[in-house]
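Chemist: this one's sequence-less:
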């Protein structure tokens, strides 16, 4: 039986997905186009901005199949996508998740949700700027989930590329957003070492395989 369909993970995911439906009701102030990542994170500290349930199950299945030893997630938020990844790691019987989040409010909430789900020991939640926190990873990476600020997908991927294993999966959520285009141009160009395919989940996922180390 998958951890996704058993307690406590199943109930926690249901609760978090339900809470995330209130994102559309939030009164979020408009931000200038040049707002810093920290400013954006603070303004959106109460927004869940989660992966969809279908997207989460896709992440779970991909992780079960690939069996990566190290998973890196950019953009923890309240830990919904992290729970799908951690459930797969638990059911694989190996691996760990390293995730990073800039909002201190969300870091605390995600850590609490992971502890409640009983998977905290499988996840390292790094607090701070992803371009700094993810630079501390020195082991081979088998799967990457990009689900933070869309304009940082490409800089974060370039930071991680030297540690991607041949065959590593790189998943870019919300691939239909215009701000993701520079990232899509990169992974869709075979000259950059990827074979990439779009998957129609909610706002889209781009699933790319790293062809060479």
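Modeler: Received, thanks. The structure presented is a predicted model; accordingly, all values stated were derived computationally and were not measured.
Chemist: use CA for all of it now, contacts and neighbours both
Modeler: Fine.
Chemist: now the strands for the chain?
Modeler: For the chain, the strands defined by DSSP state E occupy 70-74, 96-101, 123-127, 141-146, 164-173, 194-199, 205-210.
Chemist: which stretch among those strands comes nearest residue 20?
Modeler: strand 164-173 (16.5 Å; C-alpha to C-alpha).
Chemist: excluding chain neighbours, what is closest to residue 79?
Modeler: Distances taken as C-alpha to C-alpha, 6 or more residues apart in numbering place residue 110 nearest to residue 79, at 4.6 Å, with adjacent residues excluded.
Chemist: quick one: residues contacting the one you found.
Modeler: Neighbouring residues of residue 110 by C-alpha atoms under 8 Å, 6 or more residues apart in numbering: 76, 77, 78, 79.
Chemist: how about a cut-off of 7 Å?
Modeler: For residue 110, the contacting residues are 77, 78, 79, by C-alpha atoms under 7 Å, 6 or more residues apart in numbering.
Chemist: quick one: which of the residues you listed is nearest residue 93?
Modeler: Closest to residue 93, out of all of the contacts of residue 110 and judged by C-alpha to C-alpha, is residue 79, at 20.4 Å.
Chemist: which residues does stretch 58-72 contact?
Modeler: So stretch 58-72 is contacted by 84-85, 88, 92, 94-99, 140-145 (C-alpha under 7 Å, 6+ apart).
Chemist: give me the neighbour count for the residue nearest to residue 183 when sequence neighbours are not counted.
Modeler: Computed as C-alpha to C-alpha, 6+ apart, the closest residue to residue 183 that is not its neighbour in sequence is residue 154, at 4.8 Å. If you count neighbours by other C-alpha atoms under 10 Å, residue 154 ends up with 20.
Chemist: ok, structure two:
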């Protein structure tokens, strides 16, 4: 299957690049395969149609999200690096998933101001130092019953502590930590049950 072949290639080239690359901005820092599989189940189980991803990198996680969507679903993904966005677009084309993906290039803080509508899932895998500034946008853009996912909840727990505590301490969100990959923090918007 072409999709799996592309995923395998991206896993291998991503791991190799990240081992030798000393410039953090040039690392791909992709999610793990088990995280991608978890996302596939989550997207299908929630019947998500509109997903927002902050941090495209080379498009590895975007492909997992987009492949689980129905044909009329869309992943809107934001990447600040033009080079990584170019690589991601090529990967989207190789898997025939480009029609399900809207790739925005630029600073997420700026681009989020212009986004309208609501998203079923918001996935954060970008510059963690900016997450606190994303909160007003997440509150506005995540639909009731929607899910926010934050990667690196275990691997970078201290960096994400304030961000996660914000959602943990809000009564309208149900939260949990999922021990998959580098750790996924999940917040479901809406009173129980979501």
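Modeler: Looks like it came in fine. These numbers were taken from a predicted model, which means no experiment stands behind them.
Chemist: one step back: out of the contacts of stretch 58-72 of structure 1, which end up buried?
Modeler: 84-85, 88, 92, 95-99, 140-145 (16 or more other C-alpha atoms under 10 Å).
Chemist: can you tell me which two in those residues are farthest apart?
Modeler: 84 and 140 (21.0 Å).
Chemist: look up how far residue 87 of structure 1 lies from residue 42 of structure 1.
Modeler: Distance from residue 42 of structure 1 to residue 87 of structure 1, counting by C-alpha to C-alpha, to the nearest Å: 28 Å.
Chemist: any idea how far the residue nearest the centre of structure 2 lies from residue 47 of structure 2?
Modeler: Nearest to the geometric centre of structure 2 sits residue 123, at 3.2 Å (C-alpha atoms, centre = their mean). Using C-alpha to C-alpha, residue 123 of structure 2 is found at 16 Å from residue 47 of structure 2.
Chemist: tell me the counterpart of residue 40 of structure 2 in structure 1.
Modeler: When structure 1 is aligned by TM-score structural alignment, the residue opposite residue 40 of structure 2 is residue 60.
Chemist: residue 187 of structure 2 now?
Modeler: In structure 1, residue 187 of structure 2 lands on residue 208 (TM-score structural alignment).
Chemist: show me where structure 2 has its helices.
Modeler: Under the criterion DSSP state H, structure 2 carries helices at the ranges 2-20, 33-46, 60-68, 82-94, 108-112, 131-141, 157-168.
Chemist: from residue 64 of structure 1, how far off is the residue nearest to residue 75 of structure 1 when sequence neighbours are not counted?
Modeler: Nearest non-adjacent residue to residue 75 of structure 1, counting by C-alpha to C-alpha, 6+ apart: residue 148, 4.0 Å away. Noted for residue 148 of structure 1: a distance of 23 Å to residue 64 of structure 1, by C-alpha to C-alpha.
Chemist: so for the two, which sits in the more crowded spot?
Modeler: residue 148 (24 against 18).
Chemist: what residue in structure 2 is paired with the more buried one?
Modeler: In structure 2, residue 148 of structure 1 lands on residue 126 (TM-score structural alignment).
Chemist: likewise residue 110 of structure 1?
Modeler: Residue 110 of structure 1 maps onto residue 88 in structure 2, by TM-score structural alignment.
Chemist: picking up where we left off before, who has more neighbours out of residue 42 and residue 87 of structure 1?
Modeler: residue 87 (23 against 15).
Chemist: ok, and the closest non-adjacent residue to the aligned partner of that one in structure 2?
Modeler: Taking TM-score structural alignment, residue 87 of structure 1 has residue 67 as its aligned residue in structure 2. The shortest distance from residue 67 of structure 2 to any non-neighbouring residue, by C-alpha to C-alpha, 6+ apart, is to residue 97 (7.1 Å).
Chemist: so what corresponds to the one you found in structure 1?
Modeler: Checking TM-score structural alignment: residue 97 of structure 2 goes with residue 119.
Chemist: residue 104 of structure 1 versus its match, what's the distance?
Modeler: 20 Å.
Chemist: just want to know which of those two has more residues nearby.
Modeler: residue 119 (19 against 15).
Chemist: that one contacts residue 86, correct?
Modeler: Yes: between residue 119 of structure 1 and residue 86 there is a contact under C-alpha atoms under 7 Å: 6.4 Å.
Chemist: how close does the residue nearest to residue 100 of structure 2 when sequence neighbours are not counted get to residue 3 of structure 2?
Modeler: Distances taken as C-alpha to C-alpha, 6+ apart put residue 74 closest to residue 100 of structure 2, at 4.7 Å, once the chain neighbours are dropped. Distance of residue 74 of structure 2 to residue 3 of structure 2, computed by C-alpha to C-alpha: 17 Å.
Chemist: state the distance from residue 158 of structure 2 to residue 129 of structure 2.
Modeler: Taken as C-alpha to C-alpha, the span from residue 158 of structure 2 to residue 129 of structure 2 is 11 Å.
Chemist: my bad, residue 169 of structure 2
Modeler: Counting by C-alpha to C-alpha, the gap from residue 169 of structure 2 to residue 129 of structure 2 is 20 Å.
Chemist: same deal with residue 70 of structure 2?
Modeler: 33 Å.
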